[in-house]
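1. Curious how this folds, go ahead:
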Amino acid sequence: MNNTSDNNNENTPISKKRCRANKLECYDWLSDLPESHSETEMVEVQFKNTRKGYYKNSTHIHLEKGDMVAVEGNPGHDIGEVTLTGRLVLLQMKKNGVKLDNPDLKRVYRKAKPNDLEKYEEAKSREHDTMLRARKIAEDLNLDMKIGDVEYQGDGNKAIFYYIADDRVDFRQLIKVLAEAFRVRIEMKQIGARQEAGRIGGIGPCGRQLCCSSWMTNFVSVATSAARYQDISLNPQKLAGQCAKLKCCLNFEVDAYVEGQKKLPSREVALETKDNTYYHFKTDIFKRQMTYSTSKEIAANLVTVDASRVFEVIALNKKGIKPDKLEVLDDQEPVKKDFEDVVGQDSLTRFDKSKKRSGNNGGNGQNRRRKKPGFKRNNGNEASGATTGQETASSQNGVRGNNNRNGNNNNGKNNSNNRTGSTPE
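-> You can find the predicted model right below:
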């Protein structure tokens, strides 16, 4: 059974063979075109976390998504997973600003052998201990930095140390100590707090996985103005995420709030009425309702009106007219529409009513049929009136003949009675 499944996996089309799901995975919408996978020698290879690279398959090895390959490193070789092949790689290179004629493009050596994968797993197992030890060394050297992650190259000859620092750090002495301690080539990479949170991962206050660790790849700066546009309380503890920076989700809906605010009157304009002067207090952008207060400092005599009423009062104030009250008067209050179902004014049971009516009409129709003059009853049997004139005439003649016979019989009976009952006087 195992051999059969392995053979099926080898013969599986490229469109059905998928690599592990991650936030940097690109959907290959050209997978159903086999000819597109042989148009270029470039392949996309992904390493630990968010590190990706584009390599040249100069030896024309048959590669598919999900294959583990050994690629050229600096120095030695690295182990990564093929995440994209064919024409779509060229589009991704153009998107990421990687030029095809770049002389620094590295190449693919071979598919990873079992020995290569063993060294790769051994190097990965040392990453956590190396990170803890490197933090201790940086602390002993009094460096204002935090080492967030360590990544070993596939052959174990090089290690990349990712660190966070607010200011510029002179880590030349640190590199020397780390090289002596781990006997590998050291490379330092500075990352931001958002990138560190994305590499570590976690659960946000919304109960879902962090956006930076699940799908976000580009981090845009978040300002406090995004919270002001959405009328969110400027509480640093609630606005900050696990990276101690403003939450990225503050930028998700700010554009909708900005567009909605453009359709509302200015908040700086005070509304004049005969009884008082009202100042803006708060706004519900999507309901288009604005709340005004009679005091600038505190919430006093709050009145909530629709944005159309605010426009109307502003127009009256420009003409020098002050309305009696800010809110809409009772006689001017618009009529609210009742709830309407999805079918509009028609009732969902309108067809049932029509059936009932048709049933009643059917009963009346039967009564009408009984009263029609074309139907005759004779000893409980109905005879249709749709007969020809000859048949009716013959039937009438037959009735007359019967009557004559009955008359003759009666006359005979009378005669016999006369004969028997008459006596000579």
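
2. contacts and neighbour counts: CA atoms only from here.
-> OK.

3. Let me know the distance separating the most centrally placed residue in the chain from L246.
-> The centroid of the chain falls nearest to F252 when counting by Cα atoms, centre = their mean (14.1 Å). Distance check for F252 against L246: by Cα to Cα, to the nearest Å, it reads 13 Å.

4. quick revisit: what about the residue nearest to the centre of the chain, distance to D101?
-> 38 Å.

5. got it, and L88?
-> Noted for L88: a distance of 17 Å to D101, by Cα to Cα.

6. What number of residues are in the vicinity of K124?
-> The number of residues packed around K124, counting by other Cα atoms under 10 Å, is 16.

7. Touching, it and Y152? I think so.
-> Yes. At 6.4 Å, K124 and Y152 qualify as touching, with contact defined as Cα atoms under 8 Å.

8. Could you pull out the strands in this protein for me?
-> 42-46, 52-56, 68-72, 77-85, 106-111, 146-152, 158-164, 185-190, 271-272, 277-284, 289-293, 303-306, 375-378, 381-384 (DSSP state E).

9. what's the closest of these to R208?
-> R208 lies closest to strand 146-152 among the strands of the chain, at 22.7 Å (Cα to Cα).

10. now for the closest one, which elements pack on it?
-> Packed against strand 146-152 by the contact rule (3 or more Cα pairs under 8 Å, 6 or more residues apart in numbering; DSSP states H and E) you find helix 114-125, helix 127-140, strand 158-164.

11. Of the ones you listed, flag the one that's most buried.
-> The highest mean neighbour count among the helices and strands packed on strand 146-152, using mean count of other Cα atoms under 10 Å, belongs to strand 158-164: a mean of 20.

12. Which elements pack onto that strand?
-> Against strand 158-164 (3+ Cα pairs under 8 Å, 6+ apart) you get strand 146-152, strand 185-190.

13. most packed of the ones you listed?
-> Stretch with highest mean neighbour count among these: strand 146-152 (a mean of 21; mean count of other Cα under 10 Å).

14. Let's compare: structure for the following, please.
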Amino acid sequence: MACGTCSTGKDGQPKGCKNNGTCGTDSCNKHTVFDWLANMSLPNGEKPFNWVEVRFKNGRKDYYKNTENLTLAIGDVVATQAQSGHDVGMVTLTGELVRVQMKRKKISEDTEDFMKIYRKASQKDIDIWSSARDKEEPMKVKARQLAIDLKLQMKISDIEFQGDASKATFYYTAEERVDFRELIKLFAREFRTRIEMKQVGFRQEAARLGGIGSCGRELCCSTWLTDFRSVSTSAARYQQLSLNPQKLAGQCGKLKCCLNYELDSYLDALREIPKPEIKLYTKKGTAVCQKTDIFKGHLWYAYEGEWMNWHKITKDQANEIIALNKKKEKIASLEEYAQDLIEDTKTEFENVVGQDSLTRFDSPKGNTKRKNNRRNKRRKKPQNKKNNAK
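-> Take a look at the predicted model:
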């Protein structure tokens, strides 16, 4: 859900809150969770859950304990504990839903090794944080050039400063192990700050950077998908998709996660459909499967030697023939079961516009001549009256 200011402005242009992802409702950010318990009050004597969810750059989230009993709401900028110094982030979730999210991510709330929230961020904290964020993009360009000069087989995808600007984390991807000890020395000498290198997978890189998929929507990994399940080419085979790497691969270079979305439906439908390698034995000859329509339950078979003539039968008919073949019985031919392949492909379009002709806005040529003649007659009539008056 978007905030109220994310409406359309003048001339169809998007209005937006112009807060660059830091609006108070936190509804324009990555992996946003809608707090559907916000309007519900706790039972008498029940204390609110003292953990909060804090979001940092590019959807990175952590859970912190509110040991100071601060009154926090979604959208508050807070200073949180870090390994050294402090970090600055935004509160994205409070209350009982934080308990649910922690349980889902297997984070114990009774652990003694927890991170806590120091305070609500002051204006000085926010100024230091925003100035450090402004340095990240030019630093990334320079860091990539230094990695190229050292001929390292790695790609620096993102840089994230800590809230107090005391440390910069460099996220990179690489196919193999990379010795970047010399690179860290160059970074420390060039950027004058503590450096931390963090390797991420290609899917995690796409989730951090975001983008638009081939479906025209934002990437699932950058909006709502958090668990990355393995995707294999067998998922494409079950769905009868062409094994084209350019079409099956996403922006991360790996197989698209959406190949798993409908896989279960295809597997359920395939249970009742005979395998394509099973041949049908008839008195006329042996038939081989050529094509399968999974959801309609149709199969096309062709006799060996007559590959151009296909016979369409249903899955129930195919299973019936296979059952007879197991009893060493043969049917006369597939023509007894086959359905007509000629289907009515004529599409009837409804008149939703209210006009039948596509040329309804074109003016006929004959009418234009008549109109011109009428105009010429009108122009001549006043002249004749003047002559008669003389």
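
15. TM-score for the pair, please.
-> Remark: TM-score between the superposed chains equals 0.76 [TM-score structural alignment, normalised by the length of the second structure]; 315 aligned residues with a Cα RMSD of 2.2 Å.

16. Distance to I175 of the first structure added to the strands of the first structure, as CSV?
-> Listed next are the strands of the first structure as CSV, based on distance: least, Cα to Cα, whole Å:
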stretch, distance to I175 of the first structure
strand 42-46, 26
strand 52-56, 24
strand 68-72, 24
strand 77-85, 21
strand 106-111, 26
strand 146-152, 13
strand 158-164, 10
strand 185-190, 6
strand 271-272, 67
strand 277-284, 56
strand 289-293, 60
strand 303-306, 64
strand 375-378, 117
strand 381-384, 118
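
17. right, so of those, which gets closest to N361 of the first structure?
-> Among the strands of the first structure, the nearest to N361 of the first structure by Cα to Cα is strand 375-378 (20.4 Å).

18. State the span of the second structure onto which that closest one is aligned.
-> With TM-score structural alignment applied, strand 375-378 of the first structure matches no range in the second structure.

19. Looking for the alignment partner of I195 of the second structure in the first structure.
-> I195 of the second structure maps onto I186 in the first structure, by TM-score structural alignment.

20. excluding its backbone neighbours, what's nearest its match?
-> A159 (5.4 Å; Cα to Cα, 6 or more residues apart in numbering).

21. hang on, A206 of the second structure packs against S222?
-> Yes. Contact status for A206 of the second structure versus S222: in contact at 7.2 Å, counting by Cα under 8 Å.

22. Those two: who's more crowded?
-> Per other Cα under 10 Å, whichever of A206 of the second structure and S222 has more neighbours is S222, with 23 against 20.

23. Tell me how far the aligned partner of the more buried one in the first structure lies from G80 of the first structure.
-> In the first structure, the residue matched to S222 of the second structure (TM-score structural alignment) is S213. Distance of S213 of the first structure to G80 of the first structure, given as Cα to Cα: 20 Å.

24. In space, what's closest to the residue mapped onto I156 of the second structure from the first structure - neighbours in sequence excluded?
-> With TM-score structural alignment defining the correspondence, I156 of the second structure maps onto I147 in the first structure. Among residues not flanking I147 of the first structure along the chain, Y163 sits closest, at 4.1 Å (Cα to Cα, 6+ apart).

25. That neighbour matches what in the second structure?
-> Aligned partner of Y163 of the first structure by TM-score structural alignment: Y172.

26. if I pick that match, what's in contact with it?
-> Contacts for Y172 of the second structure (Cα atoms under 8 Å, 6 or more residues apart in numbering) come out as M154, K155, I156, S157, D158, M197, K198, Q199, V200.

27. at 6 Å what do you get?
-> Contacts of Y172 of the second structure were listed using Cα atoms under 6 Å, 6 or more residues apart in numbering, and they are K155, I156, S157, Q199.

28. Checking these against the first structure: which ones persist?
-> Retained in the first structure by both residues aligned by TM-score structural alignment, their matches' Cα atoms under 6 Å are the following of the contacts of Y172 of the second structure: K155, I156, S157, Q199.

29. Look up how far I212 of the second structure lies from the first one.
-> K155 of the second structure sits 21 Å away from I212 of the second structure when distances are taken as Cα to Cα.

30. ok, and the closest non-adjacent residue to A79 of the second structure?
-> V88 (4.6 Å).

31. Aligned to that neighbour, what sits in the first structure?
-> Under the alignment by TM-score structural alignment, V88 of the second structure pairs with I79 in the first structure.

32. Could you report the distance from its match to Y109 of the first structure?
-> According to Cα to Cα, I79 of the first structure stands 10 Å off from Y109 of the first structure.
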